[in-house]
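> Predicted coordinates and the sequence they were generated for:
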Amino acid sequence: MRAFYALAALTAFATAAEAEATKYPLTLENCGVEVTFDKAPASTVSLGQAATEILYSLDLADKVAGTGVWFSDVLPRFAEVNAKVERLADNDPSFESIVAKRPDVVIAQYEWHVGPQGIVGTREQFRDLGINTYILPTDCVGKDNSKGSDGTRIEPFTTETLYETITELGQIFDDQDKAAALVADLRAREAAAKEKVAAMKIDDISAVFWFSSPELDLDPYVAGRKGAPGYIMSVLGVKNVVESDEEWPTVGWETIARANSTVIVAAEMTRRRFEADDIEKKKAFLASDPVASQMEAVKKNRVVTLTSDSMEPGIRVISGIEELANALASYGLAQ
């Protein structure tokens, strides 16, 4: 394994060394819209924690003038730089608050924030003020966002879209070396996690990913087959008991209980938009609800806690793969 990481490090170095400087003007097709950058943006506002943490991972914190749409605490290694960046809102900032920061570009994690029906603002509204927009390809490649805020995956998410996103951000900000190195590092971690799980020879394991619920006694938001959690499960050879192609469909607990998954993966977040955002309330519900409490995963204490951002198509999805693999190993499920 040590040799594997050494090879990965050399690969990252070689990849970064081959990167070229961006040639402007740079034109990209982004979520169905052609965007052109005449030069590297001097400032940006990022909407969505995954977008913000990718920018921080590329050492672009000094270019971030403001952030919005947070689900949990920033990764510990970014706490210091994040403290210096103004948080415009925990959830959805106003159009006016973003414009007041005078960013060169708004980078959005979700198309429903900055898209045809953007609840924060449309791309046209920003363009009319001379502000460029970029939506992470992770939210539109192979996905139909025309119906509902969460959209429907036409094709399953894969980390290749994440790596494409990082690469394009490296091009936009003219720092392709760091983008290439970050992609190489994430690829190495993902490969190592796959290798670890393959050695377990796990068979006939199923899971449900519970993000949140509008009310604890209402149908929960759970992960569909084709989003980031679906990818995590496919990498680890785990069956998703939810068969919907929606990103986060609502499914009744009676239906979930009948599927009786081997494990339940529950999202932990600091956001408190819904009562079930609180992980402790999730756990209390599972233990006391007459239906959910009868599930094998609850009875055998196989409730895995992952940060909500590990269930989103950002850099933390790699941590989600690693942490779920470790949990499966701790339950003695390996052959």
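Ah, there it is. Numbering: from 1, shown residues only.

> only C-alpha atoms for contact and neighbour calcs from this point on.
Noted.

> Show me where the protein has its helices.
2-18, 49-57, 79-82, 95-100, 123-128, 159-172, 176-200, 228-236, 253-259, 279-288, 296-299, 316-330 (DSSP state H).

> Which of the ones you listed sits closest to D139?
With distances scored as Cα to Cα, the stretch of the helices of the chain nearest to D139 is helix 159-172 (9.1 Å).

> What residues does the residue of the chain positioned farthest from its centre make contact with?
Largest separation from the mean C-alpha position in the chain: P290, at 32.2 Å (Cα atoms, centre = their mean). Contacts for P290 (Cα atoms under 8 Å, 6 or more residues apart in numbering) come out as none.

> got the contact list for the closest residue to I135 other than its chain neighbours?
Among residues not flanking I135 along the chain, A108 sits closest, at 4.8 Å (Cα to Cα, 6 or more residues apart in numbering). The contact partners of A108, taken as Cα under 8 Å, 6+ apart, are 46-48, 51, 114, 133-136.

> Tell me how many other residues crowd P25.
When counting by other Cα atoms under 10 Å, one arrives at 12 neighbours for P25.

> from memory it sits against V35, does it?
No: if you go by Cα atoms under 8 Å, P25 and V35 don't touch, sitting 10.1 Å apart.

> Below is structure B, check it against A:
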Amino acid sequence: MPTFVRSAALALAAALVLGGCGAEVAPQAGDAGSGGGHYPVTVENCGQKKTYDKAPQRVVTNDVGITEIMFSLGLEDHMAGYVMPDDKGDLTSVPWKGGYQKTKWLSKKGINKELVLDARADLVFAGWNYGFNEGEGFTPAELKKVGIDSYLLSESCRNGRGNARGIMTPLEALYTDLRNLGVIFDVEDRANTLIGTFQKQVAKAQANALKGADRPRVFLYDDGQDKPFTSGAYAGPHDIITKAGGDHVMKDLKDTWTTVGWETVVARDPEVIVINNYGDTSAAQKRKFLKSYPPLANVSAIKNDRIVVLDYVDLVESPRNPAAVASLAAALRNFGV
């Protein structure tokens, strides 16, 4: 493992332990959803007002970041289970391993209506392209027909331009969901404490990050060889890169996760490339491709071997985002671009 990758990994590990990414607000017995005078409550989710007469008791979540948002609030007792593939890293050493131990892993394949019906779900917490998909007939509207409510991941909100997603900055999306879930499950103090911890962690990382002309141009590489899949302004990597002291080269893309052309990447000449580590193609294989792909040969990040690896859950909306800011900030300082 190259030195800069080791540095990023070590910084992330330290942030998880010391920086508050894994800060858990200890739940008090019976405190989630037990306040009789609390309900009904109304929150705004992706532009829609939603009212709850009581706290959902059998939530099914889709994907690792969404699942860990619930765990970070101590809401595993309100969950029927979670759905995610087994390519999302080691789940036994994460800050919320207790949540994983207590909660049923319903499927390592895709989420669908039959699965949530079998789980007797009363709410599905997912997002557009984070489980919800018209092409597969799994949408909030379809679930409503069978009496199951939905909460949409704020990172995935559609912004009014077809299927383009994103209506707020990535960390604000995380804080919005934590606040909303705090209201829905009557754990507002817990949510506010967690948000405050995360904001302090991000502010500390920003204070120590590169600034001004020292900020390197950074490109997020998710996957793809003919065309790269990357992050626009509304997915997690934008805030992680920006607040870590980098200049996100795709900040003008008003979407979350999307495809661009290699010619655009070459023209913007990133000085650092961040690899999203997940899926059937390993980070090492992605790195090998980037280093050997002829059109990228003169890109600064490739010429100078400045490549950082972060895990999928660090980069999608999740309670690990603040630690990822600290980790990337340390890696960028180590490069000294």
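Cool, the structure landed. These numbers were taken from a predicted model, which means no experiment stands behind them.

> So after superposing, what's the score?
Remark: TM-score between the superposed chains equals 0.80 [TM-score structural alignment, normalised by the length of structure 1]; 304 aligned residues with a Cα RMSD of 2.9 Å.

> mind checking how far the aligned residue in structure 2 for the residue nearest to I135 of structure 1 is from D269 of structure 2?
The alignment partner of A108 of structure 1 in structure 2, by TM-score structural alignment, is A126. From A126 of structure 2 across to D269 of structure 2, the span is 35 Å (Cα to Cα, to the nearest Å).

> Output the longest strand belonging to structure 1.
Longest strand in structure 1, counting residues (DSSP state E): strand 205-212.

> Specify the angle between that one and helix 316-330 in degrees.
Put simply, strand 205-212 of structure 1 runs at 130 degrees to helix 316-330, going by axes from the mean of the first three to the mean of the last three Cα atoms, to 10 degrees.

> how close does strand 205-212 of structure 1 sit to structure 2?
Strand 205-212 of structure 1 differs from its equivalent in structure 2 by a mean of 0.8 Å after superposition (mean Cα distance after the TM-score superposition for structure 1).

> helices or strands next to that strand in the packing?
Packing partners of strand 205-212 of structure 1 (3 or more Cα pairs under 8 Å, 6 or more residues apart in numbering; DSSP states H and E): strand 221-222, strand 238-240, strand 263-268.

> Mind checking these for the one nearest to E168 of structure 1?
When those are compared by Cα to Cα, strand 263-268 sits nearest E168 of structure 1, at 28.9 Å.

> Residue range in structure 2 corresponding to that closest one, please.
Going by TM-score structural alignment: strand 263-268 of structure 1 matches residues 272-277.

> what sits up against that stretch?
Applying Cα under 8 Å, 6+ apart, the external contacts of stretch 272-277 of structure 2 come out as 216-223, 283, 286-287, 300-301, 306-312, 315.

> Now tell me what touches stretch 68-76 of structure 1 from outside.
Outside of stretch 68-76 of structure 1, the residues within contact range by Cα under 8 Å, 6+ apart are 46-49, 53, 82, 87-93, 268-271, 307-309.

> Select only the buried ones of these in PyMOL?
Buried residues among those (16 or more other Cα atoms under 10 Å), as a PyMOL selection:
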select buried, resi 46+47+48+49+53+82+87+88+90+91+92+93+268+269+271+307+308+309
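
> taking the contacts of stretch 68-76 of structure 1 one by one, which sit in strands?
Under the assignment DSSP E, the contacts of stretch 68-76 of structure 1 contribute 46-47, 268, 307 to strands.

> picking that back up, tell me the gap between the longest strand of structure 1 and the middle of its chain.
16 Å (Cα atoms, centre = their mean, to the nearest Å).

> tell me, that strand lands on which residues of structure 2?
So strand 205-212 of structure 1 sits over residues 216-223 in structure 2, by TM-score structural alignment.

> so who does P228 of structure 2 touch?
221-222, 259-262.

> go on, G135 of structure 2?
Residues near G135 of structure 2 by Cα under 8 Å, 6+ apart: none.

> swap in A17 of structure 1?
For A17 of structure 1, the contact set (Cα under 8 Å, 6+ apart) comprises D177.

> Please apply the same query to the one 4 residues further on.
Taking Cα under 8 Å, 6+ apart as the definition of contact, the neighbours of A21 of structure 1 are 171, 174-176.

> now with 10 Å?
With contact taken as Cα atoms under 10 Å, 6 or more residues apart in numbering, A21 of structure 1 is in contact with 170-171, 173-177.

> which of these has the most neighbours?
Q176 (25 neighbours).

> ok so, going back, export the contacts of A108 of structure 1 to CSV and tack on distance to I98 of structure 1?
Formatted as CSV, the contacts of A108 of structure 1 follow (distance: Cα to Cα, whole Å):
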residue, distance to I98 of structure 1
S46, 9
L47, 10
G48, 13
A51, 15
V114, 12
T133, 12
Y134, 14
I135, 15
L136, 18
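
> Onto which residues of structure 2 does stretch 310-325 of structure 1 map?
Taken onto structure 2 by TM-score structural alignment, stretch 310-325 of structure 1 occupies residues 314-329 there.

> Just checking the distance from the matching stretch to the centre of its chain.
Using Cα atoms, centre = their mean, the offset of stretch 314-329 of structure 2 from its chain centre is 8 Å.
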